[in-house]
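> sharing a model that was predicted from the sequence below.
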Amino acid sequence: MILESLQGFIPFILYFLIGYLLILTFLYVYTKVTPHCEWKLVKEDNPAAATAFGGTLIGFTLPIASAAVNAVSLVDFAIWGIIAGVMQLVTFFLVRLYMPKLSEKIENNHISAGLFLGGASLATGILNAACMTY
């Protein structure tokens, strides 16, 4: 019975590693695209940056989880992970259109700006995850 349970271990590890790689790659790209440095601001105890970045991380991870559940292959999983990342980047730029000084506000620890960006990113992730059920 234990050996039967462990038959799924290799696919689990592959999906998990690809998912983790997608998350790390997305965070890297996201921090290069945004004008402010999330890592630095979070390390400096900036709650606005932490809220925005945390919402973005969760907003990206939700559709990654959905893609893992619904994917028909590892390639399919990776493709939908990339699509999820693009949608999060689109969300950042749309919020920035609405709030042109978004990065400046986050750098200056305007909590409302961080909450709004984090909430928009989370909402995008929820919608994205729901739409990945095929």
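Right, received. Where do you want to start?

> when you work out contacts or count neighbours from here on, use the C-alpha atoms and nothing else.
Will do.

> list the contacts of the one residue sitting closest to the centre of the chain.
Nearest to the geometric centre of the chain sits residue 60, at 2.2 Å (Cα atoms, centre = their mean). For residue 60, the contacting residues are 23, 84-85, 88, 121-122, 125, by Cα atoms under 8 Å, 6 or more residues apart in numbering.

> let's see that with 7 Å instead.
Residue 60 makes contact with 84-85, 88, 125, according to Cα atoms under 7 Å, 6 or more residues apart in numbering.

> here comes the other one, which I'd like you to weigh against the first:
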Amino acid sequence: MTPILQSLTTLPSYLLFVAVMLGFLLLFIVAYTAVTPYRDLALVRQGNMTAALTLGGAMIGFALPLMSVASHTSSVVDLTVWGVIALVSQLLAYAIGSRILLPDFRAGVESDRTAYGVLLGSLSIAVGLLNYGSLTY
């Protein structure tokens, strides 16, 4: 078997993992935008940088643990379990950041106070990095 054909024997696993991870990312975006008290994507389309930073940071923070699991397992079950845990972790990070650190968060996002987006986006990425590091099994 040629090296190229040998490499392609894992293509079905790759496609399955990509499909599961992209599905989780879509699910995360739907869940995240459902819990925020404003219309994230509408604000982004209007050029609201704060909404873009919070959503973008949350997506990165969510993707990091999925990347860790995918690089350390061949089990879609592991990927699914930890994907759910990563999703819940990011929603908790949003709840803590938007209610405790920045109690007037909704007004801050809607009035495009960029510092709010940087702080919450950074918190989301930090939580994702901590999850990533915790999943190196």
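Yep, that arrived. Source: prediction; values computed, not measured.

> ok, and the contacts of residue 60 of structure 1 in structure 2?
On the basis of both residues aligned by TM-score structural alignment, their matches' Cα atoms under 7 Å, what survives of these in structure 2 is 84-85, 88, 125.

> and the two most separated of those?
Largest separation among those by Cα to Cα: 85 and 125, giving 9.5 Å.

> and those two? Which one has more around it.
residue 125 (28 against 25; other Cα atoms under 10 Å).

> secondary structure element for the counterpart of residue 86 of structure 1 in structure 2?
Structural alignment (TM-score structural alignment) places residue 86 of structure 1 against residue 88 in structure 2. Using DSSP states H and E, residue 88 of structure 2 maps to helix 76-96.

> can you list the buried residues in that helix?
76, 79-80, 82-83, 85-91, 93-94 (16 or more other Cα atoms under 10 Å).

> and for stretch 40-51 of structure 1?
41-42, 46-51.

> relative to structure 2, which residues correspond to that stretch?
Using TM-score structural alignment, stretch 40-51 of structure 1 pairs with 42-53 in structure 2.

> can you give the contact residues for the matching stretch?
With Cα under 7 Å, 6+ apart, stretch 42-53 of structure 2 has contacts from 40, 109, 112-114, 116-118, 121.

> understood, closing this out.
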